[in-house]
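K.L.:
structure, please.
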Amino acid sequence: MFLRRTKVRRGNIIYEYVRVVENYRKNGKTHQRVIANLGSIKSLKKDVANIIKGLCRICNREDLNVENLKTRGSPRYGDILAARYIWKELELDRLIAERMKHTKVKIPVELVSFLMVVNRLVDPKSKLAISRWYKEKIYLPELEGANFAPHDFYRSMDCLEKMKENIEVFLYNKLCNLFTLKLNLVFYDTTSSYFEGEGPSMAKHGNSKDHRPDKHQIVIGLLVTDEGIPIAHEVFPGDKPDKATVVKAIDDLKKRFNLKRVIFVADRGMVDKTTLDYIKDQHYSYIVTLRKRHLNEAKEAIKRAANDLEEKRKNYEEKRKNEEEDKRKKKEPLFCEYRPKDGPRYLVCLNPEKKKDDEIYRASRIEKGKRKLEKIKRLVETGRLKDREKILKKATLALDKTNRKYFSYSSSEEGSFSYSLVRETIEEEKGLDGIFIIKSTAYDLSPQELIRQYKNLSQVESAFKEIKDFLHIRPIRHHQDYRVRAHVFICVLSYLLEKILEKRMGEAHLDMTAREALDKLDDIRIAKNQIGPKTLLCPVQGDAEHRKILNAVGIKSIPRVLLS
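P.N.:
Here you go, the predicted structure:
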């Protein structure tokens, strides 16, 4: 039986009625007959709710009465669904499941691993808290009836950590197919992450990039593409120098990924002559920057470039006065190249805006130092400070490492005090204002390309910032080395999902970051509506922008109702 709307014309007026009809077959044909007339639609409007309630009561179907509907929660769905789609697109579900097929582990390691990774992505919590979080805060069809205990998460971490190297190689090959990835340029950097308390055995005191030398830490090395997609990472003891981690990164590229020709890009602090020679021995090229304290080796290049760069700087300033240049061109550094007959090439670059900043900063440090030394001079002249040793000690303490090099000061046995500027140091610094030097054995790249790839090194810095600030690598609550390695791996996998989401946004020409897309998808929740013994799961359908994000990921639609 079903309802049918019927129209009846009486004169110039059309009346609409509601009838209950049913289909029946006669002589092999389908016919309809009226079971009951419910009256005109106009008269029914005020009574329709009472009629439905009455029918539910008479037919003992109170579960259909909307007044009995109770909403039991609204777990997140949109962002989880998008992350799950990318996870499956990378075939991580298949890979991990196959790896676990012939083990004695009975828990679904793949699904539990995904829960830990997606938790880092959208709502970072401890592994203990995740065992409650997934039941109450998110929805996935695969989680129906799942009941994972905290030890299931720890067991899955252990399994995941053992698969790390195989997963990284598998993902590299998969990414090459998905995005026609060409790993001819790789970027490498390290960071540190500290522990509250002792931490595991690999946690040591070292060079803290979190400015916490008092804490035990680990060192993390990360290799990414020029788009910032993570390829491989390694966790080292906290006292491992940066330079000592590079050989492991190079060996990974050579042996695990079988890469024949690669340009290795790193900050100058990551490498020394031995490391650069090792890179060369592997038939790889490199792009590194020289720190100012290491500029002696490029002295000839700087000397040759000085006049040319000054001329280019003047032309640049003149152009800025006379014409409106676009913002991109304003930020392009000026450069001069020096290629010795043997050995690496040097690119001496000048950033005019940075040159001004350096001048202003130095002037402020000198002015601050002058004020403090003048104050000491007045104390000496008024007789309030007389002892020579005390005068010199006070002057030393008055200056700091940012301005001490600019001053020379002395005090006589009689207790007088004088100071002067070290003009040679100031003039030497002025010649290096706004200067940075790129050293490279990538002879086939143009100077502009060298500069662009040097700037791309910030991709690794962005990765570490994201892993620390948004994916919350800290606090690390584990006390075994292998669990710490697993925790870092989970954070890197989470970052990989984020970068692929960001890439999908770009391909769809959506002007938003992955983080903004995830925040937007958080609007798509599941309303858990209970009517009697049944639970109806009703996803929020979202607006046009939500649909664009989901379509960019590859999700064409979401169901209107899910039964539980």
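K.L.:
only C-alpha atoms from now on, for both contacts and neighbour counts.
P.N.:
Fine.
K.L.:
now the most centrally placed residue in the chain: closest residue in space that isn't a chain neighbour?
P.N.:
Nearest residue to the geometric centre of the chain (CA atoms, centre = their mean): Glu466, 3.6 Å. In this structure, Glu466 finds its nearest non-sequential neighbour in Tyr495, 7.6 Å apart by CA to CA, 6 or more residues apart in numbering.
K.L.:
which strands and helices sit next to the host helix or strand of that neighbour?
P.N.:
Per DSSP states H and E: Tyr495 is located in helix 481-507. Identification of packing neighbours for helix 481-507 by 3 or more CA pairs under 8 Å, 6 or more residues apart in numbering; DSSP states H and E yields helix 78-89, helix 109-122, helix 150-162, strand 230-237, helix 458-469, helix 514-521, helix 544-553.
K.L.:
mind putting those in a markdown table, distance to Ala249 included?
P.N.:
Supplementary listing: the helices and strands packed on helix 481-507 in a markdown table, determined by distance: least, CA to CA, whole Å:
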| stretch | distance to Ala249 |
| --- | --- |
| helix 78-89 | 26 |
| helix 109-122 | 24 |
| helix 150-162 | 18 |
| strand 230-237 | 8 |
| helix 458-469 | 14 |
| helix 514-521 | 28 |
| helix 544-553 | 32 |
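K.L.:
tell me which of these approaches Leu309 most closely.
P.N.:
With CA to CA as the measure, helix 458-469 is the member of the helices and strands packed on helix 481-507 nearest Leu309 (25.1 Å).
K.L.:
which residues touch that closest one?
P.N.:
With contact meaning CA atoms under 8 Å, 6 or more residues apart in numbering, helix 458-469 is reached by 187-189, 191, 222-224, 226-228, 473-474, 491-492, 495.
K.L.:
re earlier: buried stuff in the helix holding Tyr495?
P.N.:
481-505 (16 or more other CA atoms under 10 Å).
K.L.:
try stretch 91-101
P.N.:
Of the residues in stretch 91-101, 92-93, 95-96, 100 count as buried by neighbour count, 16+ other CA under 10 Å.
K.L.:
what of stretch 305-321?
P.N.:
305, 309, 312-313.
K.L.:
now do stretch 174-189
P.N.:
174-175, 183, 185-189.
K.L.:
all helices of the stretch 51-200 of the chain, in order?
P.N.:
78-89, 92-100, 109-122, 127-136, 150-162, 164-179 (DSSP state H, counting those that start in this stretch).
K.L.:
could you dump those helices to TSV with distance to Lys368?
P.N.:
Formatted as TSV, the helices of the stretch 51-200 of the chain follow (distance: least, CA to CA, whole Å):
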stretch	distance to Lys368
helix 78-89	51
helix 92-100	58
helix 109-122	45
helix 127-136	50
helix 150-162	53
helix 164-179	52
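K.L.:
which elements pack onto the longest helix along the chain?
P.N.:
Across the chain, the longest stretch assigned as helix under DSSP state H is helix 352-381. On a contact count with 3+ CA pairs under 8 Å, 6+ apart, helix 352-381 meets helix 388-398, strand 417-421.
K.L.:
to check against the first, give me the structure of this:
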Amino acid sequence: MAWNITWRKPHKKKYGYLKRSYRVNGRVKTDEIYIGPDEVATKILADLATRELVDETDITYSGEAVLEKIADSLNFEDILIKYTGDERASRALKNVIILMTLFKESKRRLFLKRLDKSILKNSTDITYLGEVYELMDLVYKCLGDIMYDMLKNAIKQHNISLKYLLVDATRFKVYKDGETGLIKFGYSAQKRRDIPQVNLVLGVNEQQIPFFVSAHPGNTPDVTMFGDFLKTMRSKYRILNDSARHKIIIMDQGNVNEETIRYLRWLVRYNFHFLSMVRSSSVGRFAKNLDKLEIDLIYTREITKNKETRIYGKLVEAEVYGRVSHVLVCYNPDVKQTKNNSLDRRVEIVKQKVSSLNKKGGSLDGKCEVVNSLIAKHSLKRAMEVIKNEEDEAIKLAVNEEDLDSRRKKFGFFALFTHCDMTPVEMIKVYKSRDLVEKGFQELNTDFSVCPIRHSEDRRIETHTIFKIYGYFLVSILRAILKDGGVEHSFRELLHTIKSGRSVVGYYEHELCKEQHLHVNRQTNMWHRHQQPQRQTPRQQRQPHRRRRAQRLRSQSRAGHGSLRSSQ
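P.N.:
This next block holds a predicted model:
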């Protein structure tokens, strides 16, 4: 039972007591500890708040408790028991996944450091570090089934939206020297082929709750990954096939080719729809005959209080990859202005480089090589050519204005195409919703820290990745529950909030408390969200320096004027 502080004034003096009440056989019993007059009692209370305790342990309690409640609402432990057949192992796995969600640390550190200070310690029966990896191996072959059972229970227990299922793929780097069955050198977002990676297919709803996840070797093409996704959906995820009204696969232009589109059109028979962006090199043929005055406003988004971005669009019928499709030609004037400014800046950089090289000595071949390298860097090969002038011992720059003008005419335009009947507003809205999947990948890379992956065996790399998705699932369920209650958090804010509750527990020693073994649970670092120090932008960080510099200049100016007046 908790002790309460009680003050008494029997003889015009203030005396402090620690008091607690409890019941024994229905009768109320009371214990008291006298802690002295006002001055002594105040000092003891201050010691209770600040002094190091005997056998002191720093525990985080709110994060584990909250996520454990969410996991229990999904019967997560029972699901694990179903596939492992071991209650002890299932409870330990559940606790490990919760700790992996809260802390960006290796499993070695989680086991050796975090678990020892966690309230999950007593319910986690793991005797040695290697047992963590053995437990991971128990569920390796049924990771997808566990995810599906979690989803079924979540739909039964919580308000989960099934209006849209948005699917996309990404890649995670793995720091290994060579390839394995899962780790392959693939084509990364950084346009590099020398990075070992794992491919991941993720499906989320509009609440950003993951519905589906699967890992693939790093060199697996998108067509193969989406094919495996379809087979899994048809064979296992019946609840999504029956309940999700729209299953939409959204493709970026980087993944679009004739083979991929042919496969996506084949998926229509299974009630899968697709929406894809046309490659930028092909947008010109749709936009060349389009009058900007004829297109309607289809999308607006406020950027700042006094600024918003607008997208105009017109739906046309055109042939795309051998079949007539619905093509939405869109125009964004803000993007046009930004790209025009960027092009002018790149052209000017090359011109200034040529001018500076002509003022210096050196061989013409060396100068041409430097300028050609700069032209290639700024993607201006078709618009610029370097010419050597042997007589003047200088180089000249020939600019193809027609090429630059043709580029400027395409700036601001992009096109979307699909096979299904959708209005322009619906098409742009659905395409913009792809940000939900992209945000999910971003959260996995940052707040949930899928990388770095500190495993060498394929099965453990895949299990580690899917365990992170399980944690992402638990936090997204909590986030959806809070949003239904009118409280909105980003994933980062929510993780910080549930981790910020901490306690120091231990025993307080004092001569007045010799007969009572006084156990203390002291809360620390209980920051309210609005009391957290706000992160400053680089401009705000520079403000104090600017103010000090301005004050210094003003003081110097006053000193100068003073001496000037005195001399006059």
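K.L.:
ok so, going back, and which of the buried residues of stretch 174-189 of the first structure is nearest to Tyr454 of the first structure?
P.N.:
Nearest to Tyr454 of the first structure among those, counting by CA to CA, is Phe187 at 9.2 Å.
K.L.:
ok, now which ones touch that closest one?
P.N.:
Going by CA under 8 Å, 6+ apart, Phe187 of the first structure touches 223-226, 264-266, 456-457, 459-460.
K.L.:
same question for Asn529 of the first structure.
P.N.:
69-73, 535-538.
K.L.:
what about the residue mapped onto it from the second structure, distance to Phe226 of the second structure?
P.N.:
Using TM-score structural alignment, the partner of Asn529 of the first structure in the second structure is Gly506. Relative to Phe226 of the second structure, Gly506 of the second structure is positioned 54 Å away (CA to CA, to the nearest Å).
K.L.:
now swap in Ala383 of the second structure and tell me
P.N.:
39 Å.
K.L.:
neighbour count winner among those two?
P.N.:
Phe226 (20 against 17; other CA atoms under 10 Å).
K.L.:
how about that one, what's its partner in the first structure?
P.N.:
In the first structure, Phe226 of the second structure lands on Val246 (TM-score structural alignment).
K.L.:
how about the host helix or strand of that match: buried residues?
P.N.:
Using DSSP H and E, Val246 of the first structure sits in helix 242-251. For helix 242-251 of the first structure, burial by neighbour count (16+ other CA under 10 Å) applies to 242, 245-246, 249-250.
K.L.:
tell me how many other residues crowd Lys465 of the first structure.
P.N.:
The burial count for Lys465 of the first structure: 14, using other CA under 10 Å.
K.L.:
equivalent analysis for the one 5 residues further on, please.
P.N.:
Residue crowding around Phe470 of the first structure was assessed by other CA under 10 Å; the count is 16.
K.L.:
contacting residues around the aligned partner of it in the second structure?
P.N.:
In the second structure, the residue matched to Phe470 of the first structure (TM-score structural alignment) is Asp447. Asp447 of the second structure makes contact with 491-492 under the criterion CA under 8 Å, 6+ apart.
K.L.:
picking up where we left off before, quick check: which of the helices of the stretch 51-200 of the first structure is nearest to Pro340 of the first structure?
P.N.:
Taking the helices of the stretch 51-200 of the first structure one by one with CA to CA, helix 164-179 is closest: 36.7 Å.
K.L.:
and the closest one, what does it pack onto?
P.N.:
The contact analysis (3+ CA pairs under 8 Å, 6+ apart) places helix 164-179 of the first structure against strand 230-237.
K.L.:
and the strand it packs on, which stretch of the second structure?
P.N.:
Using TM-score structural alignment, strand 230-237 of the first structure pairs with 210-217 in the second structure.
K.L.:
how about that stretch: buried residues?
P.N.:
210-217.
K.L.:
tell me the one of the residues you listed nearest Phe185 of the second structure?
P.N.:
Pro217 (8.9 Å).
K.L.:
how much space separates the residue lying closest to that closest one once chain neighbours are set aside from Asp145 of the second structure?
P.N.:
Leaving aside its chain neighbours, Pro217 of the second structure sits nearest to Leu182 (4.3 Å; criterion: CA to CA, 6+ apart). As for Leu182 of the second structure, its distance to Asp145 of the second structure is 20 Å (criterion: CA to CA).
K.L.:
which one of these two has more residues nearby?
P.N.:
Between Leu182 of the second structure and Asp145, counting by other CA under 10 Å, Leu182 is the more crowded of the two (21 against 15).
K.L.:
so the more buried one: helix, strand or coil?
P.N.:
coil (DSSP: H, G, I helix; E, B strand; the rest coil).
K.L.:
what's it aligned with over in the first structure?
P.N.:
Here Leu182 of the second structure is matched to Met202 in the first structure, going by TM-score structural alignment.
K.L.:
its match touches Tyr482, doesn't it?
P.N.:
No - look at Met202 of the first structure against Tyr482 with CA atoms under 8 Å: they stay out of range, at 9.8 Å.
K.L.:
which outside residues touch the helix holding Val246 of the first structure?
P.N.:
188, 190, 221, 223, 236, 269-272, 275, 278-279.
K.L.:
if we go to 10 Å?
P.N.:
188-191, 207, 219-223, 232-236, 252, 254, 256-259, 262, 264, 266, 268-272, 274-276, 278-279, 282, 284 (CA atoms under 10 Å, 6 or more residues apart in numbering).
K.L.:
next step: these restricted to helices.
P.N.:
Per DSSP H, the contacts of helix 242-251 of the first structure map to helices at 274-276, 278-279.
K.L.:
and the equivalent of Val430 of the second structure over in the first structure, how far from Pro344 of the first structure?
P.N.:
Correspondence of Val430 of the second structure to the first structure, assessed by TM-score structural alignment: Gln453. Gln453 of the first structure sits 16 Å away from Pro344 of the first structure, taking CA to CA as the criterion.
K.L.:
ditto for Thr245 of the first structure
P.N.:
For Thr245 of the first structure relative to Pro344 of the first structure (CA to CA), the value is 23 Å.
K.L.:
now do Glu414 of the first structure
P.N.:
56 Å.
K.L.:
more neighbours, these two?
P.N.:
Pro344 (17 against 9).
K.L.:
what range in the first structure matches stretch 336-354 of the second structure?
P.N.:
The aligned range for stretch 336-354 of the second structure is 355-373, by TM-score structural alignment.
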